[in-house]
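K.L.:
just to be clear, the model below is a prediction. Sequence and coordinates:
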Amino acid sequence: MTAKVTLAMFGSSLVSAYWNGAATYYRGMIRALDRCGFDVTFYEPDAFDRQQHRDMPDPSWAKVVIYPATPDGLQSVLEQARDADIVVKASGVGVFDEELEAEVPRLRRASNLTVFWDVDAPATLQRMRADASDPFRSRVPNYDLVLTYGGGPPVVDEYSNFGARRCVPIYNALDPTTHHPVQPDPRFSGALGFLGNRLPDREARVREFFLKPAALLRDKKFLLGGSGWDRNVALTDNVDYVGHVYTRDHNAFNCSTLAVLNINRDSMAQVGYSPPTRVFEAAGAGACLICDAWQGLEQFLEPGKEVVRVESGEDVAAILPALTPGEARRMGERARRHLLSEHTYEHRAIEVKKLLVEQLSRRAVPARYDEEVHRAAL
């Protein structure tokens, strides 16, 4: 294909990371897709004060359309997206998710593709398993393709069982233009840093892997960043809570502590094969990464050489006193080199381009919309 492929994507936000953990993934993927020949328009609702907490201007590599979080606003952007070669509904938009899940497949024509891009597949699948009346169960087969932020074979199998025509994991990755080593910043100095918003299915693991070792190592400074930890959380006096950390400060945060802790949410840890953006952000900045154990970690980083894998808060408390600055730097640099060689968004975009162009070429021959599946979703 010589002309640019047009891609319309409905997601939470591209320009604000405020209560929006998928922002790094969106930015890395869409910037790389632009370089691969895609013309991307990103539709995001004006909701949850995200526009008041923007951390980037509209980018040159995507058109951003911010629409009112109203039924009329939604219908307007659906109409705008109708002519795109590829129309993507991402999970977790935050408003009108159910309506978008139903309406995006109805934009399907003989020569375009509709895609559901799940940025939290373990949670989506858990929701569908728990509720037989969840309308998305019958809508999964309406999409030409399901892409997932992670999840590996377990997620592919489950989506297939729900009738997905095809499901392919597109993992998080490193965007080296955004995440890279910088000089340490005294604001973020300490022995261990953790950056993550307070969420119900993450909190217990934060207490285990971060707050417990902080209580056991009272002579060491721990740094906690992210929204929501200032309400009804007992922090020991050696924990410095810095609140929401804007993306412009992520490199400094990751480069200023002896080590950086990654803590997966419960659902992602249980399914495995779901490295969060924080893994790539921290390792891309050359940080020494301590990661809670989950299946498939070794697919991205080598435990013991490029990442420290821990099973409990006691493990974290035992490792930190023995970790020297020299060994921390060496481990972080090994991880950074590995990601640059195999796990950048350029690698992911090449994979996505091949997949989408292949699917589009099949659709170039007029195809009949599956009316039976469509009626089942109504």
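P.N.:
Sure thing, it's come through.
K.L.:
can we go C-alpha only for contacts and neighbour counts from here?
P.N.:
Noted.
K.L.:
L340 contacts H179, doesn't it?
P.N.:
No. Shown here, L340 and H179 do not form a contact pair, counting by CA atoms under 8 Å, at 11.1 Å.
K.L.:
which one's more surrounded, the two?
P.N.:
H179 (22 against 18; other CA atoms under 10 Å).
K.L.:
please report how far the more buried one lies from A173.
P.N.:
The spacing between H179 and A173, counted by CA to CA, to the nearest Å, is 11 Å.
K.L.:
can you tell me the SS state at the closest residue to E281 other than its chain neighbours?
P.N.:
Distances taken as CA to CA, 6 or more residues apart in numbering put H179 closest to E281, at 5.6 Å, once the chain neighbours are dropped. What DSSP: H, G, I helix; E, B strand; the rest coil gives for H179 is coil.
K.L.:
contacts only, for H179.
P.N.:
For H179, the contact set (CA atoms under 8 Å, 6 or more residues apart in numbering) comprises H250, N251, E281, A282, G284, A285.
K.L.:
compare the residues you listed and tell me which is most surrounded.
P.N.:
A282 (31 neighbours).
K.L.:
would you mind listing the buried residues in stretch 30-43?
P.N.:
I30, R31, A32, L33, D34, C36, F38, D39, V40, T41, F42, Y43 (16 or more other CA atoms under 10 Å).
K.L.:
next, the one to line up against it:
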Amino acid sequence: MTKPLNIVFIGLTLSSSWGNGHATTFRSLLRGLNASHHSCLFLERDMPWYANARDMPHPDFCRLAYYDRPEQLAGEFAAEIRAADAVVIGSYVPDGVAVIDLVHALSPRCLCFYDIDTPVTLAKIERGDEEYIARRQFPLFDVYFSFSGGTVLTLLEERYGVRTARALYCSVDPDRYFPTGEAFEWDLGYLGTYSSDRQPVLERLLIEPARRLPHRRFVVAGPSYPDSIDWPANVVRIEHLPPEQHRSFYSRQRFTLNVTRADMVALGWSPSVRLFEAAACHAPIISDAWEGLDSLLPEGDALVIARRPEDVVTVLETLPEASRQSQAERAAKIVLASHTGEARGRELVQALSAARLPHAKRALSA
């Protein structure tokens, strides 16, 4: 049995799920680590956008502390960073390049990066955009945990100089995501913050089917959608849906739609947290297509892959109820076996233990 670890996370946000997928990803992972008796401190930049919309200001599965500027990490929190078994810095951390340099200068025992946005990160780097990590910083990390798997891991090591790249997909907490048994309210729904690169797919796979099926009911939940969007009359809009309402939302859909950002489709192997949450709630999934999806949730067995409005219309109008239920049950079985917070926590700890072994050997021989 692995001895309990002391891990410091520096991430975008844990306290607020407003307009981001990072909070729910970190919450599930840290709950899983807590269930295995690991101790975690999460350091979050105190930003007004999240401070005014916190739906988890006091988590019961880890310590949560806020800092106002990067320099505090090398001052107020320096001792805890140095003492930790591992420090994990996340993507999209404000002033991330400065944060990485400051933390690296403290010589933590094991320094890691958790990229919850890997395809977006690499696309930004190729454009010369170093918003939260610089190209020179990739080799600084003992382990680079990636939201994306597959060939992306080889790319990280061979092109960007990462020492060790490991897939660490998002995950779901089965104690919070499960079917509620509520009656269906919508035939097809979607949960996600507006993104300009996802919007054409949403238009193709939900809005256009809604126009063609005026007798069916649709719903889109998430913030930041522009007023210029022409929503059909049979599409309900929900501006923000806090995590505690997600399971009810999924349970009230005959089908739920999964839409993936363009950069993630391009690289593949990038399942979103919504994919796992919907499956855990036994909501049958209609998804856009990308490499690696079929290996996670087999097409026709655990979900439906749609490419055109006609594909969605056919599913909503003709798929037998037995097939709908069978796909939902199969997806739930796969996700609950391999994609929970506890499963992901074990993967993280195994990778950290392997990364720290060379350090331990050097210390013993010194």
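P.N.:
Ah, there it is. A quick note: this is a predicted structure, and the numbers were derived from the prediction, not measured.
K.L.:
of all the contacts of H179 of structure 1, which two lie farthest apart?
P.N.:
Comparing all pairs in the contacts of H179 of structure 1 by CA to CA, the longest separation belongs to H250 and G284, at 10.9 Å.
K.L.:
what touches both of L340 and H179 of structure 1?
P.N.:
G284.
K.L.:
which residue ranges of structure 2 form strands?
P.N.:
Under the criterion DSSP state E, structure 2 contains strands at 6-11, 39-45, 63-67, 86-90, 111-115, 143-146, 165-167, 186-191, 218-221, 235-238, 253-258, 285-287, 304-305.
K.L.:
next, format those strands as JSON lines and append distance to V152 of structure 2.
P.N.:
Formatted as JSON lines, the strands of structure 2 follow (distance: least, CA to CA, whole Å):
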{"stretch": "strand 6-11", "distance to V152 of structure 2": "22"}
{"stretch": "strand 39-45", "distance to V152 of structure 2": "27"}
{"stretch": "strand 63-67", "distance to V152 of structure 2": "31"}
{"stretch": "strand 86-90", "distance to V152 of structure 2": "18"}
{"stretch": "strand 111-115", "distance to V152 of structure 2": "12"}
{"stretch": "strand 143-146", "distance to V152 of structure 2": "8"}
{"stretch": "strand 165-167", "distance to V152 of structure 2": "9"}
{"stretch": "strand 186-191", "distance to V152 of structure 2": "26"}
{"stretch": "strand 218-221", "distance to V152 of structure 2": "30"}
{"stretch": "strand 235-238", "distance to V152 of structure 2": "35"}
{"stretch": "strand 253-258", "distance to V152 of structure 2": "21"}
{"stretch": "strand 285-287", "distance to V152 of structure 2": "21"}
{"stretch": "strand 304-305", "distance to V152 of structure 2": "22"}
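K.L.:
got the contact list for F42 of structure 1?
P.N.:
By CA under 8 Å, 6+ apart, the contact set of F42 of structure 1 is A8, M9, F10, G11, L14, A62, K63, V64, V65.
K.L.:
gap between the first one and A90 of structure 1?
P.N.:
I take that to be A8 of structure 1. Distance from A8 of structure 1 to A90 of structure 1, by CA to CA: 11 Å.
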